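In: can't give you the sequence, but here's the structure:
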């Protein structure tokens, strides 16, 4: 959870926290996953909600989970480097990778505006 929170704190410091949540919501919809995240969530709540959504998706619709990773463009090599672990721990690690990728996207987008 700590890695995801640190990424979100960087986003807050760069004034990109809201943009990150908007991008996350947009990518979830593009992947066909209806779950959305409120723009007023604390970093802790966002990581918790994202992890719960990922856990549910991994367990109930693995194809949707893979599609989400594709839409967000999470590095396949980073996913493969994750150690074997329980599904809830794996979902937490993947949530940090997703937040990291979304932060890179919004940082790049805002640098060019």
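Out: Arrived safely, thanks for sending. Owing to the predicted nature of the structure, the values given are computational and were not obtained by experimental measurement.
In: going forward, measure contacts between C-alpha atoms and count neighbours the same way
Out: Will do.
In: Identify the residue nearest the geometric centre of this structure.
Out: In the chain, the residue lying closest to the centroid (CA atoms, centre = their mean) is residue 98, at 3.2 Å.
In: just wondering, since we're on that one, how far is it from residue 28?
Out: Separation of residue 98 from residue 28 (CA to CA, to the nearest Å): 11 Å.
In: Ok, residue 109 next?
Out: Residue 109 is 18 Å from residue 28, where distance means CA to CA.
In: Neighbour count: these two, which is higher?
Out: Taking other CA atoms under 10 Å, residue 109 and residue 28 do not tie; residue 28 has more neighbours (22 against 11).
In: Which strands and helices lie in contact with the helix or strand the more buried one falls within?
Out: Using DSSP states H and E, residue 28 sits within helix 17-30. Judged by 3 or more CA pairs under 8 Å, 6 or more residues apart in numbering; DSSP states H and E, helix 17-30 is in contact with helix 2-13, helix 62-72, helix 87-111.
In: and the comparison structure, right after this:
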């Protein structure tokens, strides 16, 4: 079992969450955080959400927010508590890649919350 900070990709994160039977908890945490920021994630029900559909939902919503609603995007990052220094070091070449990188940071932070609740 890896500490959440050590995960290097969404695939690793999903494998870890699934192996620990915490994937549904991750979906619940992501939805909770997005709802706190008044952002509709538009994913399936918790039971039918797959890792790919969760990641796609987050990426498309972040891409949209970056283009059309920057203040909501910033508020979302604040509510989720994505570390500012993590964002500063992203080296994306375009908006699509940047939204994917931010989506991973969001997933990673939500996973940290779930992992710590389950372990402490």
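Out: Received the coordinates, thanks. These numbers come from a predicted model, not from an experiment.
In: Got a TM-score for the pair?
Out: For these two chains in superposition, a TM-score of 0.91 is obtained (TM-score structural alignment, normalised by the length of the first structure); 111 aligned residues with a CA RMSD of 1.4 Å.
In: In space, what's closest to the residue nearest to the centre of the first structure - neighbours in sequence excluded?
Out: Spatial nearest neighbour of residue 98 of the first structure, excluding adjacent residues (CA to CA, 6 or more residues apart in numbering): residue 74 at 6.3 Å.
In: any idea what that neighbour aligns with in the second structure?
Out: The equivalent of residue 74 of the first structure in the second structure is residue 82 (alignment by TM-score structural alignment).
In: which stretch of helix or strand covers the residue nearest to residue 98 of the first structure?
Out: If you go by DSSP H and E, residue 74 of the first structure is not part of any helix or strand.
In: From the structure, what's the count of residues near it?
Out: Using other CA under 10 Å, residue 74 of the first structure has 19 neighbouring residues.
In: same thing with residue 61 of the second structure?
Out: 19.
In: Make sure it is actually in contact with residue 34.
Out: No. Counting by CA atoms under 8 Å, residue 61 of the second structure does not reach residue 34; the two are 10.0 Å apart.
In: list the residues that contact both of those two?
Out: Residues touching both residue 61 of the second structure and residue 34 (CA atoms under 8 Å, 6 or more residues apart in numbering): residue 41.
In: circling back to that earlier point, looking at the helices and strands packed on helix 17-30 of the first structure, which is closest to residue 22 of the first structure?
Out: Ranking these by proximity to residue 22 of the first structure (CA to CA) places helix 87-111 first, at 9.5 Å.
In: Quick one: work out the angle between that closest one and helix 2-13.
Out: 20 degrees (axes from the mean of the first three to the mean of the last three CA atoms, to 10 degrees).
In: List the neighbours of helix 87-111 of the first structure that are in contact with it.
Out: Contacts of helix 87-111 of the first structure (CA under 8 Å, 6+ apart): 1, 3-4, 7-8, 11, 16, 19-20, 23-24, 47, 50-52, 54-55, 58, 69, 72-74, 78-79, 82, 84.
In: rerun at 7 Å
Out: With contact meaning CA atoms under 7 Å, 6 or more residues apart in numbering, helix 87-111 of the first structure is reached by 1, 3-4, 7, 11, 19-20, 23-24, 47, 50-51, 54-55, 74.
In: what stretch of the second structure does that helix fall on?
Out: Going by TM-score structural alignment: helix 87-111 of the first structure matches residues 95-119.
In: Return the set of buried residues in the matching stretch.
Out: 96, 98-115 (16 or more other CA atoms under 10 Å).
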